[in-house]
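S.K.: below is the structure, and that's it, no one-letter string:
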């Protein structure tokens, strides 16, 4: 593990220092990470969260969706001479990732040839791929067949699940962006929470307590969803990251021994940064009929400590404190609500009183860190990894498999020929699928 980490760090330093150069001799200015699932959600979340630590002059972009719009828009304004692609796929066989990698390779060849950087021969194309593509994969034969030098492939192991892999070689793009020193701080954050889980007694063990609370909410209070509400804009991708971590891990109806579960498992995780969510869905959390446990996350010291001067002589206002006032107020309102008598005391007409009562007793957990550093982000990720694990243990399920994602992939391969016009493949489909395919074929316009 340490040897592979050292290899990732050495490569990151070569890119950051300008030693690694493209086929025209220019240094890398943009890294494009091509992956999906855990090979995308973790890296893009961490890159966005740690934006203040990214080396000036370097940018990382991310491609995941097989919708061709994703790759087309991502590379549209890039200079191929200064672009490095990282293809992240453990088996180097993930459909979406390989399609996007081939599209990126075709774009690279076309744009380099148009600029005169390569002459279009197989040899020049091979040289371009070798300087502009690296891989995160252990399938070195497939990496080489694509044209990537296996020496520039960074591996991780079968026991590293995709949704738990951002701190492995999958984080190569992040290591390039923030540098090895900061990435080690990131890893140290994970380790701190790992040790906390291992050593602390249950009554002081935060992941255990949060995991047991989540089980209580689901199995005893009937909660079906769980909101994660970061009052830190840099964490705007964190809820999406947690969706895979929690729902792919614990969305199971079979126990680890193959028997059916005997209780509800898993929750629908979702969220949006504050205060955006306050103007969208907090109404349901405060006064709706569904119980929605919520985690509120904030930092004491902002990355951008801006002041607002309203020009009325009152002096500047710390904008971060305005944000945190909302953070504190929302959890207080959810806990204690507002009684009918309090509403009446404000002079509210009697017929409006019921609509303005807040029942309170809505469960929340508040998490506040000194600042959003690489270490704190590592701690936050590890916290939720262990919360997920604790819930899986209580429910008796395997939080480390994900067979539920396989059926759709298999059926997509069977439907693809029907979309392309194969009559036999179309005839083999159910009536609903045949109707959808027929509509597509009738309305698809091609250049």
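M.R.: In hand now; what should we look at? Predicted model only: the values in this text are computed from it and were never measured.
S.K.: drop to CA atoms for contacts and neighbour counts, all remaining ones
M.R.: Will do.
S.K.: show me which positions of stretch 7-16 end up buried.
M.R.: 7, 8, 9, 11, 12, 13, 15, 16 (16 or more other CA atoms under 10 Å).
S.K.: in CSV, list these along with secondary structure and distance to residue 394.
M.R.: Compiled in CSV, the buried residues of stretch 7-16 are given as follows (DSSP: H, G, I helix; E, B strand; the rest coil; distance: CA to CA, whole Å):
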residue, secondary structure, distance to residue 394
7, helix, 38
8, helix, 37
9, helix, 38
11, helix, 42
12, helix, 40
13, helix, 43
15, helix, 45
16, helix, 45
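S.K.: between these, which is closest to residue 252?
M.R.: Among the buried residues of stretch 7-16, residue 8 lies closest to residue 252 (CA to CA), at 34.6 Å.
S.K.: residue contacts, the closest one?
M.R.: 154, 169, 172, 175 (CA atoms under 8 Å, 6 or more residues apart in numbering).
S.K.: who touches stretch 270-286?
M.R.: Applying CA under 8 Å, 6+ apart, the set of residues contacting stretch 270-286 from outside is 225-233, 235-236, 239-240, 243, 290-292, 323, 326-327, 333-334, 358-360, 362.
S.K.: cool, stretch 415-422 as well?
M.R.: 424, 425, 426, 429, 437, 440, 441.
S.K.: 10 Å - rerun?
M.R.: 423-429, 433-434, 436-438, 440-441 (CA atoms under 10 Å, 6 or more residues apart in numbering).
S.K.: just how off-centre is that stretch within its chain?
M.R.: Centroid displacement of stretch 415-422 relative to its chain, using CA atoms, centre = their mean, to the nearest Å, is 32 Å.
S.K.: coming back round to it: now distance to residue 369 too, for the buried residues of stretch 7-16, in TSV please.
M.R.: Putting the buried residues of stretch 7-16 into TSV (distance: CA to CA, whole Å) gives the following:
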residue	distance to residue 369
7	32
8	29
9	27
11	32
12	28
13	29
15	32
16	29
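S.K.: among these, which one lies nearest to residue 22?
M.R.: Nearest to residue 22 among these: residue 15, at 10.2 Å, using CA to CA.
S.K.: so who does the closest one touch?
M.R.: For residue 15, the contacting residues are 9, 21, 27, 28, 29, 31, 58, 84, 176, 177, 179, by CA under 10 Å, 6+ apart.
S.K.: give me the buried subset of those residues.
M.R.: The neighbour-count criterion (16+ other CA under 10 Å) marks 9, 21, 27, 28, 29, 31, 84, 176, 177, 179 among the contacts of residue 15 as buried.
S.K.: and the last one, how far from residue 371?
M.R.: The reference is to residue 179. 19 Å (CA to CA, to the nearest Å).
S.K.: go on, the fifth one?
M.R.: From residue 29 over to residue 371 the distance is 28 Å, taken as CA to CA.
S.K.: next one for the comparison:
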């Protein structure tokens, strides 16, 4: 494989024909550049691709370590080489768990036991048989976590709102901003509230401080040690730390080293999703992801949805120098998907060295951003259409919706499709001029306004159509983006499963916190010292 993807792809990108010409030359282009799997259709015809560039990209995939790393991942090899850990999140969603062992441990039995424990708790909460310390049923559950322990379940719970069937209300506490826990404790009662603390290490600062604040809230309301133990659960790999906090062993759901936080939705981190949509619904979420796994593992690269998306992303990052990608779900329920994919993509592949620790010769990972359509059309689509930036975009739309307002959905779909068409074809200055004349403007006025109304077009996009936004289809969609990120990491030859870059800020926050609490002079750079002084001044 070439040492520099940029050196390979940039000359091809510079020779690429405009999209208008590509569509004019091939009336059947959309059919040829489309693929479908697991109830998801990908139309990637509005990309700056011709036969030559597409063939080069597929050769890039064939020459990469994608297949090799897939085999190693499935075999339980430590492909997370900097932490010497296996990467087995795909095992969490498979149905057949027999003979599933890793380093001598019966992983299949552990996963089955965890699923059974989750199912029992959820049944008790749904049936009102899990009683609090005063004998009343639980009415509210607070999920305390951050990062992968929050973004995945929060996004999935929101996405599957039409499938909610829980009598228990769900609340998320993630950020260390005290306003979150403070607001929650004003509206809830400890005697009917269950708290689940999600932290692999049980030492993550934000999660631990929120858990401590909630425990103090229980104590202030008269709950004793036994009562608190009744109301607190955890999902963690550090059983000892959870027990020292006051959580009894039978209330601790397992986490494993072979599951990274941003890939953990399929584990006990998915408890909030299972709570809200029921155990059967959660099993459908797992089934959709498992189906996408099989598609990814077995489909040829030319028809493989994760591989196609991965190659297109690399094409724009290393060929065209694009530094951002918009993720635009035309679904109110999918509005948190961009935030989820931000972590999945940027934390996984935002790296500067390869798997061996050597500097990478290419830029990796785009800035992911976006929001639900059509809100974005009235905010930042102006930049997508008329700026000099080229920002590839993924448009997502469920074909079938649960609500009865079909005219709304038709209008929403019309906007989605129109945006991809407008980005592709644009509007020339001559077309804008003729349009102004047709509206009754004088030739001079039309000539003056036309440059402002023209759009360059030739802006690439993918359109992903879900048959419907069900638990199954959401599971497949999430797994699709997981595998896309995995493929890009394989092609860039980096480790997509560690995140050492987040450690420095955590380390530096400790002495700064101590300085904020202390009365003496802080010894930092002049900017940090000044900021600390201003904070102290306002918080005497």
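M.R.: Perfect, I can see it now. Here the structure is a predicted model, which is why all the values come from computation and not from measurement.
S.K.: counterpart of residue 214 of the first structure over in the second structure?
M.R.: Residue pairing (TM-score structural alignment): residue 214 of the first structure is matched to residue 313 of the second structure.
S.K.: what do you get for residue 202 of the first structure?
M.R.: Using TM-score structural alignment as the criterion, residue 202 of the first structure maps onto residue 301 of the second structure.
S.K.: what about the residue lying closest to that match once chain neighbours are set aside, how many neighbours?
M.R.: If you skip the residues right next to it in sequence, residue 301 of the second structure has residue 307 as its closest partner in space, 6.1 Å away by CA to CA, 6 or more residues apart in numbering. Neighbour count of residue 307 of the second structure, defined by other CA atoms under 10 Å: 27.
S.K.: same thing with residue 201 of the first structure?
M.R.: Neighbours of residue 201 of the first structure under the rule other CA under 10 Å: 11.
S.K.: residues contacting residue 521 of the second structure?
M.R.: Under the criterion of CA under 10 Å, 6+ apart, the neighbours of residue 521 of the second structure are 515, 529, 532, 533.
S.K.: and it, helix, strand or coil?
M.R.: For residue 521 of the second structure, the assignment made with DSSP: H, G, I helix; E, B strand; the rest coil gives coil.
S.K.: about what we covered before: next up, the contacts around the residue nearest to residue 301 of the second structure.
M.R.: Contacts of residue 307 of the second structure (CA under 10 Å, 6+ apart): 57-58, 61, 66, 296, 299-301, 313, 480-481, 483-488.
S.K.: can you check residue 161 of the second structure too?
M.R.: 273, 276, 277, 333, 334, 402, 469, 470.
S.K.: these two touch, right, the fourth one and residue 469?
M.R.: If I follow you right, that is residue 333 of the second structure. Yes. Using CA atoms under 10 Å, residue 333 of the second structure is in contact with residue 469, at 8.7 Å.
S.K.: what residues are shared contacts of these two?
M.R.: Shared contacts of residue 333 of the second structure and residue 469 (CA under 10 Å, 6+ apart): 159, 160, 161, 162.
S.K.: tabulate those (JSON lines), appending distance to residue 25 of the second structure.
M.R.: Listed next are those as JSON lines, based on distance: CA to CA, whole Å:
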{"residue": "159", "distance to residue 25 of the second structure": "39"}
{"residue": "160", "distance to residue 25 of the second structure": "42"}
{"residue": "161", "distance to residue 25 of the second structure": "44"}
{"residue": "162", "distance to residue 25 of the second structure": "44"}
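S.K.: so which of those residues is the closest to residue 349 of the second structure?
M.R.: Using CA to CA, those come closest to residue 349 of the second structure at residue 159, 25.2 Å.
S.K.: so what's the alignment partner in the first structure of the closest one up against?
M.R.: Aligned counterpart of residue 159 of the second structure in the first structure: residue 49 (TM-score structural alignment). Counting by CA under 10 Å, 6+ apart, residue 49 of the first structure touches 43, 232, 233, 234, 235, 236, 237, 238, 372, 373, 374, 377.
S.K.: most widely separated two among the residues you listed?
M.R.: 43 and 232 (17.8 Å).
S.K.: for the residue nearest to residue 153 of the first structure when sequence neighbours are not counted, helix, strand, or coil?
M.R.: Closest residue to residue 153 of the first structure apart from its sequence neighbours, by CA to CA, 6+ apart: residue 135 at 4.5 Å. Look at residue 135 of the first structure: counting by three-state DSSP, its state is strand.
S.K.: next one: residue 432 of the first structure
M.R.: The local conformation at residue 432 of the first structure, judged by three-state DSSP, is helix.
S.K.: and the gap between whichever residue in the first structure pairs up with residue 189 of the second structure and residue 308 of the first structure?
M.R.: Matched to the first structure by TM-score structural alignment, residue 189 of the second structure sits across from residue 79. Distance check for residue 79 of the first structure against residue 308 of the first structure: by CA to CA, it reads 38 Å.
S.K.: more neighbours: the two, which one.
M.R.: In this view residue 79 of the first structure and residue 308 are compared by other CA under 10 Å, and residue 79 has more residues nearby, 14 against 11.
S.K.: contacting residues around the more buried one?
M.R.: With contact set as CA under 10 Å, 6+ apart, residue 79 of the first structure has these partners: 28, 29, 30, 108, 111, 112.
S.K.: now which residue in the first structure aligns to residue 371 of the second structure?
M.R.: Checking TM-score structural alignment: residue 371 of the second structure goes with residue 272.
S.K.: count of neighbours near its match?
M.R.: By the criterion of other CA under 10 Å, residue 272 of the first structure has 22 neighbours.
S.K.: what about it, which SS state?
M.R.: On the basis of three-state DSSP, residue 272 of the first structure is classed as coil.
S.K.: equivalent analysis for residue 179 of the second structure, please.
M.R.: The three-state label given to residue 179 of the second structure by three-state DSSP is helix.
S.K.: distance check, it against residue 213 of the second structure.
M.R.: Taking CA to CA, one finds residue 179 of the second structure at 11 Å from residue 213 of the second structure.
S.K.: which of the two has more neighbours?
M.R.: Neighbours were counted for residue 179 of the second structure and for residue 213 using other CA under 10 Å; residue 213 has more, 16 against 10.
S.K.: that one matches what in the first structure?
M.R.: Alignment note: residue 213 of the second structure maps to residue 103 in the first structure; criterion TM-score structural alignment.
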